[in-house]
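> what follows is a protein structure lacking sequence information:
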């Protein structure tokens, strides 16, 4: 009887006037926050938790028009919208359009904005058709998604889990105040143990290699080479999953709500969309005057491949660790483009296009994970699919708002010489050029990356996560990951599954507390500036 009632339950619509209006308002807020943070501090914060808390507060206002927000699924739509707007405005739009401007080609900002906007939409659409498949299962970690869901559930249910979450949030805030990356503690208690161990080792090695071994990993292109090797093997592993025998359109299997057929169709259409977008960027950017027609065709094919490969690598890292190396993967494809011999303008458009894919893929996956938990962890497949569709609509609306906000506001930043810091890295890399020595270093270090990824298999992603750690100079995070994994191992050994369940909630609290603290302190820094 209970199941029958649940089957008839209607999910809130993202186009409901009340939800739509509020989502547009929070999307404008999220886009502004994203632009401010990416240009002034070089980061884009996780506004998903802030959006969830905002929706929870609104639900407590004793006015009829806010009654609909007492539904946790309505709160999930608000959280989805602000999160999508923040990451798309910052990573997906402002970052790409700053590159041609810094290269002295401001007339290419609009074509790059159009291309990046289309890429962000395509990015999220591919994820929509890939989420809860064998490659990107809903049962995967996606730690920030768990944190957002647990925050919403704790507010609605209270009880022991609510207390544990509040303890975790307090721990996350206090740890951040003491400069301890407590969000990493939370990730260590939620994510894949083997993948996180590889991530932690990579972080520590990157941070201490100069002192321990006298090695400058960046100068030797070790992180880039390892990621190229691991990334290529990871792509082959995903392709093997895609080409497994699939019984047809409706064969989602017992554990997944999406079939391999649907994912293959989504990936195929996504790649064709990327080719079309790359063609638009190439023609609008005047690449024909810089390259032969044959070279331009090759650029279009390579750019589309870079876009889809980047988002898959970013998605894998995000699923297991809650971190995504979007800046670094774009830099890797930039270096590969330089070795191929593309001219500077083509390289600028290539890295901008590649950088615009990945963040929306990862961020939307976090939001869908949160929604999946709130909707009962897949207990009702039809309700789950409908909820996911409404989140997708909310995400698309947030993208449209972000595109409009960035289109109107970007000049305000650029005229003050405010750009995402990584844009200057990309431009400096293009101006420095590449040579055969760089190619050899990438080739040499790609071999161990490929071996590690192959040895770990598609479920552990050791190579990609090790390379992600090598690309981030944050050794304290590596130490925190290892400490968190040791605590997790001890707790599970003593308290078994009950201990792991408590760590899930505590970990979500740590991530939430760190995100809220980071959001407000970043905003205060902007006020001082």
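On my side now, so go ahead. Remember, it's a predicted structure, so these values are computed and weren't measured experimentally.
> alpha carbons only for contacts and neighbour counts from here, please
Fine.
> name the nearest residue to the residue nearest the centre of the chain, ignoring sequence neighbours.
The centre of the chain sits closest to residue 362, judged by Cα atoms, centre = their mean, with a distance of 2.8 Å. The shortest distance from residue 362 to any non-neighbouring residue, by Cα to Cα, 6 or more residues apart in numbering, is to residue 315 (5.2 Å).
> residues near residue 415, how many?
9 (other Cα atoms under 10 Å).
> now do stretch 511-524: distance to the chain's middle.
From the chain centre to the centre of stretch 511-524 is a distance of 18 Å (Cα atoms, centre = their mean, to the nearest Å).
> just stretch 166-174 next, same as before
24 Å.
> give me the contacts around it.
182-183, 505-514, 516-517 (Cα atoms under 8 Å, 6 or more residues apart in numbering).
> where along the stretch 301-450 of the chain do the helices fall?
Secondary structure of the stretch 301-450 of the chain (DSSP state H, counting those that start in this stretch): helices at 326-340, 344-355, 359-374, 381-414, 421-432, 436-456.
> out of those helices, the one nearest residue 293 is which?
Nearest to residue 293, of all those, is helix 344-355, at 13.0 Å by Cα to Cα.
> tell me which other helices or strands the closest one touches.
On a contact count with 3 or more Cα pairs under 8 Å, 6 or more residues apart in numbering; DSSP states H and E, helix 344-355 meets helix 95-102, helix 109-130, helix 260-284, helix 293-321, helix 326-340, helix 421-432.
> at 6 Å instead, please
Here helix 344-355 touches helix 326-340, going by 3 or more Cα pairs under 6 Å, 6 or more residues apart in numbering; DSSP states H and E.
> okay, pairing it with this:
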């Protein structure tokens, strides 16, 4: 779906009518109460599923559906929930509470517990809270910049926005969404990764093509090549090389080097950055009628540098509360803090870029890479466990907030004047997510002990601890360095707008059976449908209009598939209880 241009600023004669519309407040009594109640539900779902099945479902669409149902309740006090913007606030908080509880809090604190150091759970929880808070703050500061543009895919965000819009407008859109959701639900119940097909209708074509290739190679390598690539650490090596190049590309954008805007999700031509001097671009500044970025290079640079400084402070807090001060020499402690800060920044950016393009984020795999680097540096067991836990707390909230901001961006894009309303709405979404994070923290603080002592520890945390205690095969680092070279070259070839190396490694690491076929099949359908819709187009303008209409229709189908798969994930709760 190619976002259409918002209506431009009003004429000078209309200045009295140019007062920015007031976006609904996240702390309005009814909205805030519903946000807290549904965030409790989201956090509980996240905790139960991450500790039992090792998954954290996307509850953004679920939150949107529940908010829409509440808005239809014939009570005057709930009438305001019919607003798509209030529904967006609630779904943002529900989604944030789920990922925060499962990925950013429960998984990190399980690492010292699984290691047998229950005394470090509370210090690790404090560090995870800092990681979560900095993660979300940085995304709020840099979303819709040249590095993380709102015009890019963010597939789960499109799914949430299309769900809200279809519920608001009804008619054919609601019917298409409902049928697609039913197909997604049935397919997921039959163990087919229908969400992968849905994402392929929503995301960046080039990035998803590489992602699908990675998924297929991972699926068939054991039978065709008689090699388990993951066990051989090939995907990890590719991710190291691609990730380092991706960080270099991010630094280049941060420093204000000129280049093209990242592709819009359909993979079309990029646009020259209108905000290269650090000033926000005006609406309509982008190519093909897209609004220009609201975050210039100056704010992007400040946001990332602020994040780096705050991550270093968080690492120091973990070191002090975790007792590392007395067990490490000053130089080693300083090195540990520096490594933890850099790892946190790298983790959030790699996870965020992968999520932006593909809707999947390799948080587990990137954390495992940090763990392997720590083993190579011979970091002692307890400091290494705290390093892994602190790194794991970053990334998922960064990606999830990007999805939610994308949903809000799509819902607000027709506002007049656009930019004040967009920035106000984004601020309210951030506040709503902070409410969700607070609820998640309370739920995890209350629930972790009973879950862990009952043996319900997140599976990924057990993998981290097993790797820490068994050590590193000397040949692993050689393999990582060898495969880092092609990963870096592929990432360089695709550029920052496509993230080909990161997405290839992500596909190899995710390795979900049949997901590669679903992604590539949906991409083929998408390509064929767009070409079919172009028939009879006589010039470039008609072809662009036809492509936009085709993308809009396929986005609705993709949103339904993702929604149906999310409903099936929610149904897994009965297995976990």
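On my side now, so go ahead. Just so you know, these numbers come straight off a predicted model, no measurement behind them.
> residue in the second structure matching the residue nearest to the centre of the first structure?
Counting by TM-score structural alignment, residue 362 of the first structure corresponds to residue 399 in the second structure.
> its match contacts residue 354, correct?
No: using Cα atoms under 6 Å, residue 399 of the second structure is not in contact with residue 354; the gap is 8.7 Å.
> if we can go back for a sec, any idea how far the residue nearest to residue 362 of the first structure is from residue 468 of the first structure?
Using Cα to Cα, to the nearest Å, residue 315 of the first structure is found at 12 Å from residue 468 of the first structure.
> ditto for residue 460 of the first structure
Residue 460 of the first structure is 14 Å from residue 468 of the first structure, by Cα to Cα.
> kindly report the same for residue 257 of the first structure.
Distance from residue 257 of the first structure to residue 468 of the first structure, by Cα to Cα: 29 Å.
> neighbour count: these two, which is higher?
Neighbours were tallied for residue 257 of the first structure and for residue 468 using other Cα under 10 Å; the higher tally belongs to residue 468 (29 against 21).
> what sits closest to that one if chain neighbours are left out?
residue 325 (6.1 Å).
> aligned to that neighbour, what sits in the second structure?
Under the alignment (TM-score structural alignment), residue 325 of the first structure maps onto residue 362.
> I'd like to know how many residues surround its match.
25.
> now the terminal residues of stretch 51-67 of the first structure, how far apart.
17 Å.
> list the buried ones in that stretch?
For stretch 51-67 of the first structure, the neighbour count (16 or more other Cα atoms under 10 Å) marks 51, 52, 53, 55, 56, 58, 59, 66 as buried.
> likewise stretch 219-230 of the first structure?
Going by neighbour count (16+ other Cα under 10 Å), the buried part of stretch 219-230 of the first structure is 221, 222, 223, 224, 225, 226, 227, 228, 229, 230.
> how far away is the match of residue 362 of the first structure from residue 43 of the second structure?
Residue 399 of the second structure is 17 Å from residue 43 of the second structure, where distance means Cα to Cα.
> just to revisit the earlier point, counterpart of the residue nearest to residue 362 of the first structure in the second structure?
In the second structure, the residue matched to residue 315 of the first structure (TM-score structural alignment) is residue 352.
> let's have the helices of the stretch 301-450 of the first structure in TSV, adding distance to residue 5 of the first structure.
As requested, the helices of the stretch 301-450 of the first structure are exported to TSV (distance: least, Cα to Cα, whole Å):
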stretch	distance to residue 5 of the first structure
helix 326-340	43
helix 344-355	45
helix 359-374	17
helix 381-414	11
helix 421-432	51
helix 436-456	43
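> so which of those comes closest to residue 236 of the first structure?
So among these, helix 436-456 is nearest, using Cα to Cα, at 9.8 Å.
> how close does the closest one sit to the second structure?
The superposed helix 436-456 of the first structure is, by mean Cα distance after the TM-score superposition for the first structure, a mean 0.8 Å from where its aligned residues fall in the second structure.
> so that helix matches what in the second structure?
Using TM-score structural alignment, helix 436-456 of the first structure corresponds to residues 474-494 of the second structure.
> now do that stretch: distance to the chain's middle.
Taking Cα atoms, centre = their mean, one finds stretch 474-494 of the second structure lying 24 Å from the centre of the chain it belongs to.
> ok, residue 505 of the second structure - contacts?
Applying Cα atoms under 6 Å, 6 or more residues apart in numbering to residue 505 of the second structure gives the contacts 235, 238, 239.
> with residue 79 of the first structure instead?
Residue 79 of the first structure makes contact with 48, 51, 52 under the criterion Cα under 6 Å, 6+ apart.
> out of the residues you listed, flag the one nearest to residue 334 of the first structure.
For the contacts of residue 79 of the first structure, with residue 334 of the first structure as the reference and Cα to Cα as the criterion, the closest is residue 48, at 30.2 Å.
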